[in-house]
Every structure is written in C-alpha cells, then in structure tokens.
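Colleague: quick one: sequence and predicted model below, then my questions.
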Amino acid sequence: MSWPIAYDCMRGAMMAQCLWLLQHVQMSRVYHYIRGQSMIKLYVLIGMVEIFDKLMCSFGQDALDSLYWSTMRSKKRLTLLNFVIVCIQSTLHSLLLFVHITTLTVAVNSSDQALLTLLISNNFAEIKSAVFKKFDKQNLFQLSCHDIVERFKLILFLGMIMLLNIAHGGDDHLLAQFLNIFFLVFGGEVLADWIKHAFITKFNMLQPSLYEEYSMILARDITSCRKDDDNILDHTHLVARRLAFATLPLNCVMIRFLQIAAPRLRSYLPAVSPARLATIAALFYLIALAAKLLTGMLLMAHSYTLQCDASGGGGGGGARASPLPRSPAPGGHKSRKELSLEKLSTIARFTLWRGRIV
C-alpha cells in the first residue's frame, strides 16, 4: 500500500473511531444535566470550552502534520505513535464540540433568555479586550483568521441546533422564534467584528488595503496545491492549516447530530419503501458531492482571479497572465507588496509573533 492511501485510510479510521465513541454519548442526558446547572456555571462552561477548543485546534493540526510526515517517510513505529495521539486528540476535541453545541442548545431554548443575553454581551467584551491593544498587520491577520473560523462555526452550530429543534417537533411559532435568535446572535457577532476591526485599524494606523493582502495569502494557499506535484492533499489543506480549522472533529460531531435528528425527521415523511429511501439517500449524497466539487472549483477560480488582478492581468483580451507572482529580474528588487506578502505567508493562526498570539 502506498503512503498516500495509508494516510487516507488512517484518517478514515480516526473518523470511524470518533463516531463510534460519540454513539455512546446520549445527548438527552447531557442536555438535561447542563440545563440543571445555574446560569453562571453555564457561562463559565462556555468560556472554558472555547479556550480548550483553541488549544485543541492548535495541537491537533501539529499532530496531523506529524502523522503526515511520518507516514510519508515510512517510519512505522513513529507513525503508530502519531496515529494513537491523533485518535485521542480527535476524540477529546469531538466530545468538547459536542458539549459546546449542547450548551448552546440549552442557551437558545432557555425560557428567560438571560444566558443568551450574556452570550451576546460576550462579543462586546471581546471588543474591549482587543481594541486597546497594539496590533501590527501580522497580529491583525491572526485575528482575521480567528474571526473567519468563529463565524463559520457559529453558523454550523446554530444550523445543527435548528435541525434538532425541527426534529423534536417545533411548530412554526418556535421556528420563527429560533430564526430571530439566529439572526440576533449572528448579527451581534458580525457587528462586534466590524467595530473591533474598525477601531483596531484606526488606533494602530493600519490601512484597510491590508485585507486585500490577507485575501491574497489565502488565495495562494488554495492554488499552491496545483504547483506542488508531491502534494497529495486537496486545495483546502493549506488554508485549513493556516486558519487552524479542525475539520475532522467538526465532521464527526455534525454526522452524530444528523444521526440524532434523522429518525425523528423520517417520522414526518410519508411511508416509503426501503428501496426508495435508499434512492433518496443516494441522490442526496450525489447532490452534496456535486455541491462540494462546484464550491471547490469556484474557490479555485476566484483565487486565480485575485492573483491575476494583483499581477496586472485582470483585464484586456491579450495573453492570459500567470496567477503566480512575477519573479524579479536578475539584479532587480522585489516590490514592497511582494515583500509584505512574503512576510505574511509565514504567519498562521497560532504563530507566535512578537511574543504573543492573538
């Protein structure tokens, strides 16, 4: 077996192992246990879960990289050790995210909405802790990476909570109430991010054009897989690594919540034969696969467009410009923007820069 196939098989085994352990976690028991706690305890629990989530994201990415390189170099003992470490880390991270989503479910479904108010106010506490600190463009890039992942997780978590509420027989009134909560929580997150970034750039005299450079770094990460013949991973690997985006635990938790909601959702459907149900499931899988491929192609095309525009080849009907940055002429010098992009390319979400990590 070649090492690329072995690496993919190990990742599949990790996912199967995490799903098997999550099968033994009863959400109803966890939900009612968390619901019986006081509001202050729940607020502290959410804060602790968010902190450990960041630590798990940082450690998990390093563990996956170690497994990748030990597999490529055919070091069997080291590969086995790294595989065990990644399995333990992925399981703990999946359980952590499971508790996080369950706690948010309690907050959303609480009658007094007091905990939900505290969650929204936590966004503005984040503003206070960020705007009065010194930032340079590297630290601001780290903060931007953090906000990208945080928004995506919030949308995913709220979407799974809405799915569970629908599966448990929520009527139209409760669904409308949840949609109001969804837009309130996500709107508060977006508004807090806007205020935070606006005043950080103002107080530190940073140009808004820096965000174009940040987009360029992520675009290069997406397109770089086409230039590396030895790269076996897809075009999202480098972006996920830079953003510290843990895909494996999120996939496991999402599949587990779909398993919880599926039997109840099926009860609302008219009686269908198992063959027709299997056909519907296969069609749903094909649609999801097509959506994934289409999204990947759109991301790749958008990334190439960004780099073509940056290299001066965005318009006209002449020869197509290369999306890669132009190499300086012999004896020439790189532009200030190229030097800035080279320095930014060394920064990831949890890179220690000037003694701190944002």
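Modeller: On my side now, so go ahead. Numbering: from 1, shown residues only.

Colleague: please count neighbours and contacts with C-alpha atoms only from this point.
Modeller: Noted.

Colleague: which helices and strands sit right next to the one helix or strand residue 117 maps to?
Modeller: Using DSSP states H and E, residue 117 sits in helix 114-131. For helix 114-131, the packing partners by 3 or more C-alpha pairs under 8 Å, 6 or more residues apart in numbering; DSSP states H and E come out as helix 39-72, helix 76-109, helix 172-203.

Colleague: got the buried residues for it?
Modeller: For helix 114-131, burial by neighbour count (16 or more other C-alpha atoms under 10 Å) applies to 115, 116, 119, 120, 122, 123, 124, 127, 130, 131.

Colleague: sorry, back to before: closest to residue 15 out of the helices and strands packed on helix 114-131?
Modeller: Checking these against residue 15 by C-alpha to C-alpha gives helix 76-109 as the closest, at 8.2 Å.

Colleague: for the closest one, which positions count as buried?
Modeller: Quick answer for helix 76-109 (16+ other C-alpha under 10 Å): 78-79, 82-83, 85-109.

Colleague: neighbours of residue 162, how many?
Modeller: Neighbourhood size, residue 162 [other C-alpha atoms under 10 Å]: 19.

Colleague: re earlier: what does the helix holding residue 117 contact?
Modeller: Applying C-alpha atoms under 8 Å, 6 or more residues apart in numbering, the external contacts of helix 114-131 come out as 39, 42-43, 107-108, 185, 188-189, 192-193, 195-197, 199-200, 203.

Colleague: can you tell me which of the residues you listed are buried?
Modeller: Counted by 16+ other C-alpha under 10 Å, those give 39, 42-43, 107-108, 185, 188-189, 192-193, 196-197, 199-200 as buried.

Colleague: contacting residues for the residue lying closest to residue 164 once chain neighbours are set aside?
Modeller: The shortest distance from residue 164 to any non-neighbouring residue, by C-alpha to C-alpha, 6 or more residues apart in numbering, is to residue 261 (5.8 Å). Contacts of residue 261 were listed using C-alpha under 8 Å, 6+ apart, and they are 163, 164, 167, 168.

Colleague: what is the neighbour count of the third one?
Modeller: Using other C-alpha under 10 Å, residue 167 has 19 other residues around it.

Colleague: use this one as the comparison:
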Amino acid sequence: MCIFGWLLRIRKWTTADTCDFLKAAVVVVASFLMQIVDTSVIYHQVRGQGVIKLYIFYNMLEVADKLFSSFGQDTLDVLFWTATERVSNPFRTLMHFVAAVAYALLHTLLVLLQATTLNVAFNSHNQALLAIMMSNNFVELKGSVFKKFAKPNLFQMSCSDVRERFHIMVLLSVVVVRNMMAVSWKIDHLIEMLPDLMMVVIAELMVDWLKHAFITKFNEIPAEVYRDFKITIAYDVVQSRDEDAFSDYSDQVSRRMGFIPIPLTIMLIRVLTQSLTLTTKPALLLFGMAWFLLLTVKILNGIVMLGKACEYVIAYRNLQAKAEYEIYRKRLLMKKSKSVPSSPRMSLIDFSDVLHQTAATKGGFTVSDLMSHWDELCRSAELAPVPETTTPRRTQSLASFSRQRRDNSLPPPAIPECEEREEMQEVNDATKATPKRRQRPNECDESLSGVQAYTMLNNAPESVGEIQS
C-alpha cells in the first residue's frame, strides 16, 4: 500500500515505509530459499531418534530460539538504521541485507525443527515422549521461583511468557495442518488430537500461573504491579502510532515482548505452500477469502488495541492527577521513606527491551504502590486532615529581623570593608580636631557597686551579738 501511495503521489515515503519494504524483501527472499528444504526428510530424520535424544534436542532448540531472537533483533536494527541514514551507503546496506536474510534462514530452520519435533511427539505411539516434553515446563518453576525478582525482572518474564505462548500456538497450528494434510483433512483425526493439544496448552498455562503466583508471594510483590505492566505496554502502543515514528507501530510492542515475527512468517509460508494445493479455482477463492478475513481481523484488532490503550493511558493520567494532591503524596512518601529529597511523580516500570535488560531504578512511586494504600489514604483524608505548620524561621522575611532585639550572645554583624575605612577616617579626623580629655581612674566604690557581695557587706549591721551557750 505504501508503494502504491508513493507512486501515485498520495503520500510521502517515510522511514517506516523503508523498514516495511526491507522486512517484506527479507521474507520474500528467505521464503524463496526455503523451498529448497525438504520437510519430509527432516521429519523422518527426527523420528528415527530415541526418546531421550528428542527430549534433549527439544530443550536445546528452546534455548537456541531465545539466543537467535536476541541476535536477530540486533541484525534487523542494524539493517534498518543503515538503510534510513541521511547519507546511506548502498554497499553497507546490501551487506546488512544479506546478513539479515542469512539470520532469517537459520532462525526459520530452527523453528521448523521445533515444529517437527513436536509433530513427532504427537504422532508417536508412545505418549511418554509428549508427557516428558511437556514436563519440561515444570522445570521452569525450579529455575524461577526461588530467585529474587524485582518489578522490572518480573515485567521481563511476563513479556517472555506472552511471547512463548504465542510461539507454542503457532507450532501447534503447524502440527495440526501437517497431520490433517496426511489424513486428507478428516475431522475425526482432529477430534483425536484435541486431548493432546489441550494438554499442551493447559500445562503451559498452569506453569505460568504457578510461577507468577509464587514469585509474587516470595518477593512480596503486590498483584497491582501487573497494572503497571499493562500501562507501560499501552504507552508503547499509543506512542508507536505517532506519524513521526521510526518504524511500523507493531515494532515497538514486539521489541518489548522480545518477539520477531519474520522467522515464524517464513516457516508458515513454507508449510502452507507444501500442504495446500492452489491449482483449482475453488481453492484459490477459498485462499483469497481466508487472506481477506485475516487482514480484516488484523485491522480490527489494531483499532481495538489502540482504543483500549488510549483508555488505559487516560485512566493512568487521571489517577496521576489525583495522586498529586498533597495529602496522598505525603502519606505515601512517609510509608516508603523517612526522608525524601523531593516529591516524585508517578512513574512507569520500563526497560530497554526484554532481551537487553539494564537495571535502572527510577525515583517515584508507581500505580501498584498507590493502589496498595489507596483505601487507607482515603480514610485518612476524611478523618485526619493535615494540620497547618508554622512558617520556619529560615523562611521569614529579613524585614522582620530589624524589629527584633539582637541576641547579645551572637557577634555583631560584619561591616563592609569600604564603610569600615570611611568610618575609621572620620574618627581619625575627629580625634585630631578636638583635644584629648584627661581620663580619671574609676573609684573602687564605682567599680564594685555592681557586685552583689560588696553591696551585701555595706548593708550588714554594725554590731553582732555573741552567741551565749
């Protein structure tokens, strides 16, 4: 659409259009090269392995998928940055494009091996293989529950879990398509597969629920922290819809999730082109209707997500305005710290992306901190108003000091050097003009008149009687 709009001079060509064009080119070139790969040979090679080998191989593929996602995000970022520079180098852009295509091929092969291994587990006569593979999810509890988690780390894990659920759903859809094609699309075979499909999905959900429940329990994290995560993602959705955005609106959210859709797209294209035969007109018509339906769902999903994101952002700003009242800010800061240098504003939990975490602590309180004490703050606002404090001494006006009597224990105020010189000169002139007076020494009575013991002796009686025994 952006190409047609640019050719017809309807809209300008932006950096986001360049990124979209490069992503489409990577998908097309990698999909064409993936046609060389024979998935049937891969399936029989994987099926000939033992149960333990497949279990270890599946775990290795999961770890490699996360590593490839981190590497692939950097590769695509370099390609987009090089192509959108003001002074771009065509040779560098071409080399980065080749590197991106090579990454897409390798990651697609890895995902295809994951789908093939899962397909072998579904088709094996021994259901122990599928049970062992699904029990691998419970190993995550041992590696996550007993570790110390902060809120940004919990956000990172939540985004990774969302991405993992979507990844498993795509793999299960590939397994269903391959098995349905083998039995000529019989519904009875799909009904037989439903229990195994439900077991995989339920096991993933149970592990995630238990993991998050015990992590929040052991680290004393309130459940309201997930509202912070939701608001952060809502901000990503709203900001990515800006007209001056660098790339497509889905890139910022997918980067937050650590999700790269290009390998999954290439894998689906390879599987569908091998599983579906589009030689007849009804098949082409059905494929066109399915594509139009998916496009409509995507557009409607984007509209609904943008509307919900705007609602969350507006609600967050209204809550932020309420929290800025003096009573709420004082009460909450007293609960969090005894001495806070400034009154912070509400902040969001954020990090660079899910795979490149940088530990950065922001000052301020979040929605979860506010909601955990909201009822108590409302009651304190109604029953115990904040008393008015007197103005500190350091904030009094300097004009009021002139009316007060100076403390004799303090030294006299300093006199500027220029004024001191003028006064000394005037004193010297005055002493020269007038003769010196002869000073008389003070009498003893005058010097001791202020002594209390001396006055008491003067007032004593002249005769004192003797004490008779």
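Modeller: Received, thanks. This one's a predicted model, so the numbers in the text were calculated from it and none came from an experiment.

Colleague: show me what residue 433 of structure 2 aligns to in structure 1.
Modeller: Under the alignment defined by TM-score structural alignment, residue 433 of structure 2 corresponds to no residue in structure 1.

Colleague: again but with residue 65 of structure 2, I slipped
Modeller: By TM-score structural alignment, residue 65 of structure 2 lines up with residue 53.

Colleague: show me the contacts for that match.
Modeller: Residue 53 of structure 1 touches 93, 96, 97, counting by C-alpha under 8 Å, 6+ apart.

Colleague: grab the most central residue of structure 2 for me.
Modeller: The residue lying closest to the centre of structure 2 (C-alpha atoms, centre = their mean) is residue 350, at 1.9 Å.

Colleague: how about the strands in the stretch 251-358 of structure 1?
Modeller: For the stretch 251-358 of structure 1, no strands are identified by DSSP state E, counting those that start in this stretch.

Colleague: nearest to residue 282 of structure 1, of the helices and strands packed on helix 114-131 of structure 1?
Modeller: When those are compared by C-alpha to C-alpha, helix 76-109 sits nearest residue 282 of structure 1, at 26.6 Å.

Colleague: what's the angle between that closest one and helix 114-131?
Modeller: 120 degrees (axes from the mean of the first three to the mean of the last three C-alpha atoms, to 10 degrees).

Colleague: helix 76-109 of structure 1: how far from the chain's middle?
Modeller: Centroid separation for helix 76-109 of structure 1 versus its chain: 14 Å, with C-alpha atoms, centre = their mean, to the nearest Å.

Colleague: circling back to that earlier point, as CSV, the buried residues of helix 114-131 of structure 1 with distance to residue 139 of structure 1 would be great.
Modeller: Below are the buried residues of helix 114-131 of structure 1 laid out as CSV (distance: C-alpha to C-alpha, whole Å):
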residue, distance to residue 139 of structure 1
115, 31
116, 30
119, 25
120, 24
122, 21
123, 19
124, 20
127, 15
130, 11
131, 12
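
Colleague: and residue 336 of structure 1, how far from residue 346 of structure 1?
Modeller: Distance, residue 336 of structure 1 to residue 346 of structure 1, using C-alpha to C-alpha, to the nearest Å: 16 Å.

Colleague: elements contacting the helix or strand following the helix holding residue 117 of structure 1?
Modeller: Next along the chain after helix 114-131 of structure 1, taking DSSP H and E as the criterion, comes helix 137-167. Here helix 137-167 of structure 1 touches helix 76-109, helix 172-203, helix 237-243, helix 247-267, going by 3+ C-alpha pairs under 8 Å, 6+ apart.

Colleague: switch to 7 Å and redo it
Modeller: helix 247-267 (3 or more C-alpha pairs under 7 Å, 6 or more residues apart in numbering; DSSP states H and E).

Colleague: buried ones in the helix it packs on?
Modeller: Residues of helix 247-267 of structure 1 classed as buried by neighbour count (16+ other C-alpha under 10 Å): 248, 249, 250, 252, 253, 254, 256, 257, 258, 260, 261, 265.

Colleague: now the equivalent of the first one over in structure 2, nearest residue through space, not along the chain?
Modeller: In structure 2, residue 248 of structure 1 lines up with residue 262, judged by TM-score structural alignment. Once its chain neighbours are removed from consideration, residue 262 of structure 2 has its nearest residue in residue 27; the separation is 6.6 Å (C-alpha to C-alpha, 6+ apart).

Colleague: what's the matching residue for that neighbour over in structure 1?
Modeller: Match for residue 27 of structure 2 (TM-score structural alignment): residue 15.

Colleague: residues near its match, how many?
Modeller: Neighbour tally, residue 15 of structure 1, other C-alpha under 10 Å: 19.

Colleague: and the helix or strand where it lies, what other elements does it pack with?
Modeller: Per DSSP H and E: residue 15 of structure 1 is located in helix 3-22. Applying 3+ C-alpha pairs under 7 Å, 6+ apart, one finds that helix 3-22 of structure 1 makes contact with helix 39-72, helix 76-109, helix 247-267.

Colleague: can you add distance to residue 211 of structure 1 and give those helices back as a markdown table?
Modeller: Output for the helices and strands packed on helix 3-22 of structure 1, formatted as a markdown table (distance: least, C-alpha to C-alpha, whole Å):
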| stretch | distance to residue 211 of structure 1 |
| --- | --- |
| helix 39-72 | 23 |
| helix 76-109 | 30 |
| helix 247-267 | 25 |
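
Colleague: closest to residue 214 of structure 1 out of the ones you listed?
Modeller: Judging the helices and strands packed on helix 3-22 of structure 1 by C-alpha to C-alpha, what sits closest to residue 214 of structure 1 is helix 39-72, at 20.3 Å.
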